[in-house]
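A.B. asks: sequence first, then the predicted structure:
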Amino acid sequence: MAGAPLTPGSTIGILGGGQLGRMLAVAAIQLGYRVIGYGPAGDNVAASSCDEFIEKGWGEKDALADFASRCDVVTWEFENVPLTAVEAIPEIMLAPHPRALAIAQDRLSEKRFVEDLGARCAPYSRVESDDDFTRAVESVGAPGILKTARDGYDGKGQWRIPTLHEAQGIRFPGRPCIYEGMVGFETEFSVILVRGKDGEVRFWDSSANTHDGGMLVHSVLPAGDLVESQVDEARKIAAQTAEKLKYVGVLTLEFFATKQGPIFNEMAPRVHNSGHWTIEGAATSQFENHIRAIAGLPLGGTATRFASVDMRNIVGNDALSAHRILGEAGEPHLHLYGKREAHEGRKMGHVTRVSHDVGRDLP
């Protein structure tokens, strides 16, 4: 990972074809780089923003090796890229380091990793059988959430357990899981940082986040007094995580703001939905700074440019009438991702509203 910054015209490879890859590609092209994307055949919305997109499977090692041979650095846009696919690419070309993926892809490893750094987590127990599940619910208590240890995101692979009685009706799904006790929290917030190749770390302001069914739907700044009182402690954990991993790029840690302080929820070794507001709302977006970091360029400023910022996801069929947003108040900035099919629970875009007035009522 050492060496001179990538010169204009160099090629950045992106594993994954979703909207995060699309926005990373736009940032990379603006900085003068070529972009090659890679991912299985499907609705790869990143392809329209890449110079080239290779539709091949994660298990096709020859195709992955050929892809890597044409790139100067390779990154990823989501944390569920199979490790076997990443291992087909020379480690020296990858940013961040794949150890971040290995930890983030297993909820138990993730929690143990941050606990070793001093973070607090909700009570939890590993579950690998029906008997494990019964014991976990009895020891951790209810309400709680049963989550698959791997491959879950946006509320997928999760089952809420309101009471001990209702736990009896849930069957173990047949793959490793983790059972977590519910945390009494005031709000959720994320810490998003970028770490350069030289070890410099910069943070964006933390947004207060609202989820529905496990999916982020709303991020707002300022985040409120409770979050702001807990950001420093959460940032220390995030910075220690980045340092321990020798991380390069954008890293996100999500927390619950509780009366007892910040409780770690999960980590995303990538750009993050709760940071979409940075495109219009920050001096340098999370996407541009991720590209700067992996290319070895100086990091850009992360200061918030407005007094109030409000980002909302556009989900499912709401995308079909999203253009009406442009006629609303609050300086709306609309981003539609170009996905072909709108269905329930699918992120189709987002809208960010900014204001120079603190506390302005943004629609």
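C.D. replies: Looks like it arrived, so ask away.

A.B. asks: from here on, just use CA atoms for contacts and neighbour counts.
C.D. replies: Fine.

A.B. asks: for the spatially most central residue of the chain, give me its contacts.
C.D. replies: Nearest residue to the geometric centre of the chain (CA atoms, centre = their mean): H272, 3.3 Å. By CA atoms under 8 Å, 6 or more residues apart in numbering, the contact set of H272 is 20, 192, 252.

A.B. asks: and the helix or strand hosting H165, what's buried?
C.D. replies: Per DSSP states H and E: H165 is located in helix 164-167. Of the residues in helix 164-167, A167 count as buried by neighbour count, 16 or more other CA atoms under 10 Å.

A.B. asks: check stretch 327-343 too.
C.D. replies: Residues of stretch 327-343 classed as buried under the neighbour-count rule (16+ other CA under 10 Å) are 330, 332-339, 342.

A.B. asks: TSV for the residues you listed, including secondary structure and distance to F264?
C.D. replies: Formatted as TSV, the buried residues of stretch 327-343 follow (DSSP: H, G, I helix; E, B strand; the rest coil; distance: CA to CA, whole Å):
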residue	secondary structure	distance to F264
G330	coil	33
P332	strand	32
H333	strand	31
L334	strand	31
H335	strand	30
L336	strand	31
Y337	coil	30
G338	coil	33
K339	coil	32
A342	coil	32
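
A.B. asks: from the residues you listed, which single one is nearest S10?
C.D. replies: Nearest to S10 among these is Y337, at 25.6 Å by CA to CA.

A.B. asks: wouldn't the closest one be in contact with R346 here?
C.D. replies: No. Checked against CA atoms under 8 Å, the pair Y337 and R346 is beyond contact range at 11.1 Å.

A.B. asks: could you pull out the helices in the stretch 101-250 of the chain for me?
C.D. replies: Listed in chain order, the helices of the stretch 101-250 of the chain (DSSP state H, counting those that start in this stretch) span residues 107-116, 130-140, 164-167, 225-245.

A.B. asks: can you put these in CSV and add distance to Y38?
C.D. replies: Formatted as CSV, the helices of the stretch 101-250 of the chain follow (distance: least, CA to CA, whole Å):
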stretch, distance to Y38
helix 107-116, 26
helix 130-140, 38
helix 164-167, 41
helix 225-245, 25
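
A.B. asks: out of those, the one nearest G152 is which?
C.D. replies: Among those, the nearest to G152 by CA to CA is helix 107-116 (9.4 Å).

A.B. asks: list the buried residues in the closest one.
C.D. replies: Buried-residue list, helix 107-116, by 16+ other CA under 10 Å: 107-108, 110-111, 113-114.

A.B. asks: for stretch 38-56, which positions count as buried?
C.D. replies: Buried residues in stretch 38-56, counted by 16+ other CA under 10 Å: 38-40, 44-47, 49-50, 53-55.

A.B. asks: second one coming, line it up with the first:
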Amino acid sequence: MSQSVIRPGSTIGVLGGGQLGRMMALAGSNLGYRFIALDPTPESPCGQVAGQIVAGYSDQTAARELAERSDVITYEFENVDAEVAALLEELSYVPQGSRLLYTTQHRLREKRAVEKAGATVAPYAEIGSEADLREAVSRLGIPCVLKTAMGGYDGKGQWVIRSESEIGPAYAELSKAGVELVLEQFISFVKEISVIAARSPRGEIKTFPVAENIHVDNILHVSIVPARVNEKVQQEAERLAANIAESMEAVGLLAVEMFLTEDGEIYVNELAPRPHNSGHYTMEACATSQFEQHVRAVCNLPLGPTKLRTPVVMVNVLGEHTEDVEGIVVNSTETGFNVIPKVHLYGKKGSAPKRKMGHINLLCDDVEDGLNWIQQTNIWRNQN
């Protein structure tokens, strides 16, 4: 079954109905696939462009219905109920499997898998008590970062410890989650970069160009491609991502987030076994988008070319930016800059500050033009 080709016309089931599922369905429909999502929110972003089963992710009856209606099942976020993922493996074809989820849902398991693949992670320690934390802080040094081993995204579930006085409060706050904790040495980096790797059941692997990422308030603000790093760093980052995907026998996409230090060392920070925010630039800027590539990978089709066709800057649209960005769509696409803005809005109901509502891919001859456009439009005035 692992070598099966899922042919166009088949139905792809998606665990999750968010924007990643939406863009996956839009890309996959061009190849002739049908989609159905499982998500608890009626008319979810994916449900607006595909079929939808409205139910919770832990609902086993709904999971059985998804299996019955799908020829292959994928997921658009990693915090999927592991028992449901395992049930779906029994009932249907889930080429990504539950093992990859099991690994990437847990920071300690993930770090060990990355190390096994031959990549470097920040020195870390497993924390089971406040005494463990105090000992680890003394060993790893201040500043350091305490994180929950499970859950957490966009900066949630973590605490940067900058003084000894914060050790007790940090442990008290994060231990409320009732899961294991991990302490990481703080890496002094000059850039955050990422690579999206794709692997199919037949073992074919392709990587997308390196993205340079800038975060604001722990949320991705912009991705810049080509990344402003030398060719040696780009080649090494792509090599590491491909090696990790191969070592973990990943199927579909694997986003590998990394830190680059002043002396050129690369540390792997996190993995995501799905399409990723830092890969949105591929939608117009690459020969194949990350979403089409994911569909190709899980259906065991030949992977598409990943060549960069134009420099690009991707900027996230959060709730506080939505009204101004809608104005760009309604009024004019003429910018006065050497930039072509391609707007993607996700159809989410209810805009809120810091909530991801869309993104814009700024196609340009030089990434500095895209960055200047972001500054001059003044939409993101509080994010630079």
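C.D. replies: Perfect, thanks for sending it. Note that the structure is predicted; figures quoted are calculated from it, not measured.

A.B. asks: for the residue sitting furthest away from the middle of the first structure, which residues are in contact?
C.D. replies: Most distant residue from the mean C-alpha position of the first structure: H165, 34.1 Å away (CA atoms, centre = their mean). If a contact means CA under 8 Å, 6+ apart, then H165 of the first structure has no contacts.

A.B. asks: and whichever residue in the first structure pairs up with M248 of the second structure, what is it in contact with?
C.D. replies: Under the alignment (TM-score structural alignment), M248 of the second structure pairs with L245 in the first structure. Residues near L245 of the first structure by CA under 8 Å, 6+ apart: 97, 99-100.

A.B. asks: overlap between the residues you listed and the second structure?
C.D. replies: Shared with the second structure under both residues aligned by TM-score structural alignment, their matches' CA atoms under 8 Å, the contacts from those are A100.

A.B. asks: filter the contacts of L245 of the first structure down to the buried ones.
C.D. replies: Among those, those buried by neighbour count (16+ other CA under 10 Å) are 97, 100.

A.B. asks: wouldn't A238 of the first structure be in contact with S190 here?
C.D. replies: No. Assessed by CA under 8 Å, A238 of the first structure is found out of contact with S190, at 10.0 Å.

A.B. asks: strands of the stretch 151-300 of the second structure, start to end?
C.D. replies: 158-161, 181-185, 189-199, 205-207, 211-216, 219-225, 252-261, 266-272 (DSSP state E, counting those that start in this stretch).

A.B. asks: quick one: closest of the ones you listed to D59 of the second structure.
C.D. replies: Nearest of those to D59 of the second structure, taken as CA to CA: strand 266-272 at 23.5 Å.

A.B. asks: so the closest one matches what in the first structure?
C.D. replies: Using TM-score structural alignment, strand 266-272 of the second structure lines up with residues 262-268 of the first structure.

A.B. asks: report how many residues lie close to G151 of the second structure.
C.D. replies: For G151 of the second structure, the neighbour count with other CA atoms under 10 Å is 15.

A.B. asks: from the buried residues of stretch 327-343 of the first structure, which is closest to S125 of the first structure?
C.D. replies: Within these, the smallest distance to S125 of the first structure is 36.3 Å, found for A342 (CA to CA).

A.B. asks: tell me the counterpart of the closest one in the second structure.
C.D. replies: Mapped onto the second structure by TM-score structural alignment, A342 of the first structure lines up with S351.

A.B. asks: ok, now R292 of the first structure?
C.D. replies: So R292 of the first structure corresponds to R296, using TM-score structural alignment.

A.B. asks: nearest residue to that match in space, please, no chain neighbours.
C.D. replies: L303 (5.9 Å; CA to CA, 6 or more residues apart in numbering).

A.B. asks: wait, L254 of the second structure sits on P273?
C.D. replies: Yes. Counting by CA under 8 Å, L254 of the second structure does reach P273; the two are 4.4 Å apart.

A.B. asks: name all residues that make contact with the match of A342 of the first structure.
C.D. replies: 319-320, 322, 357.

A.B. asks: TSV for those residues, including distance to P169 of the second structure?
C.D. replies: Shown next, in TSV, are those (distance: CA to CA, whole Å):
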residue	distance to P169 of the second structure
G319	31
E320	31
T322	36
M357	33
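
A.B. asks: could you report the neighbour count for G184 of the first structure?
C.D. replies: Neighbourhood size, G184 of the first structure [other CA under 10 Å]: 12.

A.B. asks: look up how far N265 of the first structure lies from it.
C.D. replies: With distances taken as CA to CA, to the nearest Å, G184 of the first structure is found 13 Å from N265 of the first structure.

A.B. asks: joint contacts of those two?
C.D. replies: Common contacts of G184 of the first structure and N265 (CA under 8 Å, 6+ apart): none found.

A.B. asks: out of the helices of the stretch 101-250 of the first structure, flag the one nearest E91 of the first structure.
C.D. replies: Nearest to E91 of the first structure, of all those, is helix 225-245, at 14.0 Å by CA to CA.

A.B. asks: quick one: buried residues of the closest one?
C.D. replies: Applying 16+ other CA under 10 Å to helix 225-245 of the first structure flags 226-228, 230-231, 234-235, 237-239, 241-242 as buried.

A.B. asks: repeat for stretch 154-165 of the first structure
C.D. replies: By 16+ other CA under 10 Å, the buried positions in stretch 154-165 of the first structure come out as 157-158, 160-161.

A.B. asks: one more: stretch 3-15 of the first structure?
C.D. replies: Here stretch 3-15 of the first structure shows 6, 10-15 as buried, counting by 16+ other CA under 10 Å.

A.B. asks: identify the contacts common to A238 and S190 of the first structure.
C.D. replies: Joint contacts of A238 of the first structure and S190 (CA under 8 Å, 6+ apart) are 252-253.

A.B. asks: the residue nearest to S223 of the second structure when sequence neighbours are not counted and I219 of the second structure: what is the separation?
C.D. replies: Excluding the flanking residues, the one nearest S223 of the second structure by CA to CA, 6+ apart is N213, at 4.5 Å. Per CA to CA, N213 of the second structure is found 10 Å from I219 of the second structure.

A.B. asks: ditto for V145 of the second structure
C.D. replies: Per CA to CA, V145 of the second structure is found 17 Å from I219 of the second structure.

A.B. asks: the two: which has the busier surroundings?
C.D. replies: V145 (20 against 16).

A.B. asks: give the contact list for the residue lying closest to the more buried one once chain neighbours are set aside.
C.D. replies: The shortest distance from V145 of the second structure to any non-neighbouring residue, by CA to CA, 6+ apart, is to V160 (4.4 Å). Going by CA under 8 Å, 6+ apart, V160 of the second structure touches 143-146.
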